[in-house]
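# Structure, please.
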Amino acid sequence: MRKTKVICFANNKGGSGKSTTCGNVGYGLTQLGRKVLLIDGDMQLNLSLSFFDEERVLEFAKGGKNLYEGIKRQEDLTGYIVHSSYDNLDLIPSSTLMSSIEYELFTKWQREYILKKCLENIRESQGYDYILIDAPPTLGGWVMNILCASDEVIIPVESTPWGLFGLGNMFEFLEQVKQIVPELKVGGIVITKVDTRKNYFKQTFAALKQLNDVKVFDTYIRVDSSIEWSQDNNAPVMAYKKGSRSAAEYMELAGEIAGVPDRDT
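Have a look, this model is predicted:
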């Protein structure tokens, strides 16, 4: 059994494709034979909606089986796991109450490590190869919690004129977190929403390549209507439309992350 690896997808800018990338990479890893647990850390519920319809997601959000309840009670999160309709892919859903998670954490002892402690039994059981966490587009105590619980952070950056806006703040925040957990690694930057007909991609790629000691994934994700249709159908794009361009790209990205880029897709 491989050691469980925890990766969070984070960027303080909204619209970067975090939830989409997290969910599709998670599904892609299962297609490579890995067992994956997804954690929806964002009050917008987008990762949860990637695998369950709105009615079911709201049922999770209003009930007792969601991340907010587990963190508030500081409990082992094993009991908050729900199974998706896909083999080897489970989820801890979010809640709209995550908007008040900062308040819940504020008075807690060693508050930066609460999520890490709640995940301890899941990690030690080694029932999953990967735990992927979708972080909200903020920089604060909850995102610090997520980063402190992670081995790596992957930063999705959209290929638009404003895509790089705030990235400096993200790296400054990561340096602060590394003072608490120096072992945290930046797994890399993945460029999303690419339109190769426009210069934004070349500009974004060139700017990111100038960053010192930061990997930029070879695989980038192009604009594709199949992604929107798959979201509308509460499914990862590889399950919704396996032959689409974005499905192939997310499989390539999953392979890069897993360290198996040369494989049959």
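# drop to CA atoms for contacts and neighbour counts, all remaining ones
Fine.
# and the residue lying closest to L164 once chain neighbours are set aside, how many neighbours?
Leaving aside its chain neighbours, L164 sits nearest to V157 (6.8 Å; criterion: CA to CA, 6 or more residues apart in numbering). Look at V157: counted by other CA atoms under 10 Å, it has 29 neighbours.
# And this one, please, so the two structures can be compared:
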Amino acid sequence: MTKKTMTEAQFAETTKDLNVSPQTLEIAHGVLVLGKPQAHYAQELKLTAGAISQAVRRVWSAFQEQSAVPSGYERVTAILPAHQAFIVKKWEQAHKKNGILKMKMKTLANAIQKGGQGKTMTTCHLAFDGARRGLRVAVIDLDPQGNASYTLEAHACGLFASQMFDDSPDLVLSFFADRDNSGITLIHNDDRLANIEKLDLEDAATLLRTHVEALSQYFDVCLIDTPPFLSNVMASALLSADFVMSPVELEPYSLQGMEKMVAVIQNLREANPALQFLGMLPNRYNVKIPRHVENMAILREAYADLVMPFDIRQRDSIAEALGNQIPVWEIKKTAARDATKEICAMTQYVFEKMEVIQ
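Here you go, the predicted structure:
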């Protein structure tokens, strides 16, 4: 087996925008550039061999992806006829599976200051759809109701959401380095989340953001289900996220909650300017109810482009699917077909906006 090595220049170029911990960089640099054995770091840092191997593999994989060279080939510089250059460009495409774009993990929070709006429905179906596309999806359930944890119970990994606020710098590395992180991984809600409100917001947000950033070594997408009220937990999620979306029912109290949510997002952008609002998702829309039709018109007139260009209708099959801990497309009823189309339109739209699929 050829020994994995990198030059200082290659290491610097590969890691300049790589979202990994300083410890991972130290280990990978020592092994890949300086040629030190992995056992040296396992003994010095008191980490498992699997954790050391994972750190090296994280940087090496990034280097290979940047190089875009298929296995069995080497990078060379050459001037080729157009038809041959076309073939060479296909090599890079061979590294993409099911249209997935290989890049750093993207984090999406579902948030609105009103319960029962569809946050869990959205989070769970994004997780189910992401997994079937081949994405490694982490779901952090910060909602004290724990509905996402119920629906995704089969994917629980044993780590609890409150631990994402622990002052333990190697928490994620020690927990995920030696496990298979394919498919969906649920970080379950728990009662200790209530204790987060005793922390200063800055401290809580820093701890969560640090652990979320560490997850990027092992996952492609992180989905955060938030509590239905403004709190340290919700604010920390928004300060840790790249994107936020807000499902909203077409009822007066729901629209009031959405108005407050827009103000919260605008204020938190001062501390997290990278946060992008993907928009409001009209949910449980019933065209036969006049107030729904009227409120939909009010919503689109008031917020225009901030409202997603589609809606989810009021359909029992969606609630049935969540209760059965499966996605709606696994409900074997004719009535579920329209719901499936609407849900898949939503997931496609969100993943494209997040730029995790083509």
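# that older thread, residue in structure 2 paired with the residue nearest to L164 of structure 1?
Under the alignment (TM-score structural alignment), V157 of structure 1 maps onto V248 of structure 2.
# My read is that its match contacts H292, right?
No: in this structure V248 of structure 2 lies outside contact range of H292 using CA atoms under 8 Å: 11.5 Å.
# Can you tell me the SS state at F351 of structure 2?
The three-state label given to F351 of structure 2 by DSSP: H, G, I helix; E, B strand; the rest coil is helix.
# Would you map the strands across structure 2?
106-110, 137-141, 156-160, 184-188, 221-225, 243-249, 276-283 (DSSP state E).
# Just name the most buried of those strands.
Ranked by mean neighbour count under mean count of other CA atoms under 10 Å, the strands of structure 2 are led by strand 137-141, which reaches a mean of 28.
# Counting by contacts, list what that one packs against.
helix 119-132, strand 184-188, strand 221-225 (3 or more CA pairs under 8 Å, 6 or more residues apart in numbering; DSSP states H and E).
# so can I have JSON lines of those showing distance to L278 of structure 2?
Output for those, formatted as JSON lines (distance: least, CA to CA, whole Å):
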{"stretch": "helix 119-132", "distance to L278 of structure 2": "13"}
{"stretch": "strand 184-188", "distance to L278 of structure 2": "22"}
{"stretch": "strand 221-225", "distance to L278 of structure 2": "14"}
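# So which of the ones you listed is nearest N195 of structure 2?
Proximity of these to N195 of structure 2 was assessed by CA to CA; the nearest stretch is strand 184-188, lying at 15.7 Å.
# and the closest one, which stretch of structure 1?
Using TM-score structural alignment, strand 184-188 of structure 2 pairs with 89-93 in structure 1.
# coming back round to it: so can I have CSV of the strands of structure 2 showing distance to H211 of structure 2?
Below are the strands of structure 2 laid out as CSV (distance: least, CA to CA, whole Å):
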stretch, distance to H211 of structure 2
strand 106-110, 12
strand 137-141, 11
strand 156-160, 12
strand 184-188, 12
strand 221-225, 11
strand 243-249, 17
strand 276-283, 20
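# looking at the helices and strands packed on strand 137-141 of structure 2, which is closest to Q325 of structure 2?
helix 119-132 (9.2 Å).
# residues in structure 1 aligned with the closest one?
Taking TM-score structural alignment, helix 119-132 of structure 2 hits residues 18-31 over in structure 1.
# Quick one: average offset of the matching stretch versus structure 2, please.
Here stretch 18-31 of structure 1, set against structure 2 after superposition, deviates by a mean of 1.5 Å using mean CA distance after the TM-score superposition for structure 1.
# quick one on the thing from earlier: outside of the match of strand 184-188 of structure 2 itself, list whatever touches it.
By CA atoms under 8 Å, 6 or more residues apart in numbering, the residues outside stretch 89-93 of structure 1 that reach it are 26-27, 30, 35-41, 45, 47-48, 57, 60-61, 65-67, 80-84.
# Isn't A214 of structure 2 up against V172?
Yes: between A214 of structure 2 and V172 there is a contact under CA under 8 Å: 6.2 Å.
# any residues in contact with both of those two?
With the criterion set as CA under 8 Å, 6+ apart, the contacts of A214 of structure 2 and V172 do not overlap.
# Just give the closest residue to Q231 of structure 1, not the sequence neighbours.
Closest to Q231 of structure 1 by CA to CA, 6+ apart is S50, at 5.9 Å.
# Do I have it right that the one you found meets G23?
Yes: here S50 of structure 1 reaches G23: they are 6.8 Å apart, a contact under CA under 8 Å.
# Looking at those two, which has the bigger crowd around it?
A side-by-side neighbour count of S50 of structure 1 and G23, using other CA under 10 Å, places G23 first with 29 against 23.
# what's the closest non-adjacent residue to the more buried one?
L47 (6.3 Å).
# same check, this time on V212 of structure 2
S240 (7.1 Å).
# gap between the one you found and L126 of structure 2?
For S240 of structure 2, the distance to L126 of structure 2 (CA to CA, to the nearest Å) stands at 19 Å.
# what's the answer for E270 of structure 2, then?
28 Å.
# which of these two has more neighbours?
L126 (23 against 11).
# Can you name the residues that contact the more buried one?
L126 of structure 2 neighbours (CA under 8 Å, 6+ apart): T347.
# Return the residue of structure 1 aligned against K260 of structure 2.
By TM-score structural alignment, K260 of structure 2 lines up with N169.
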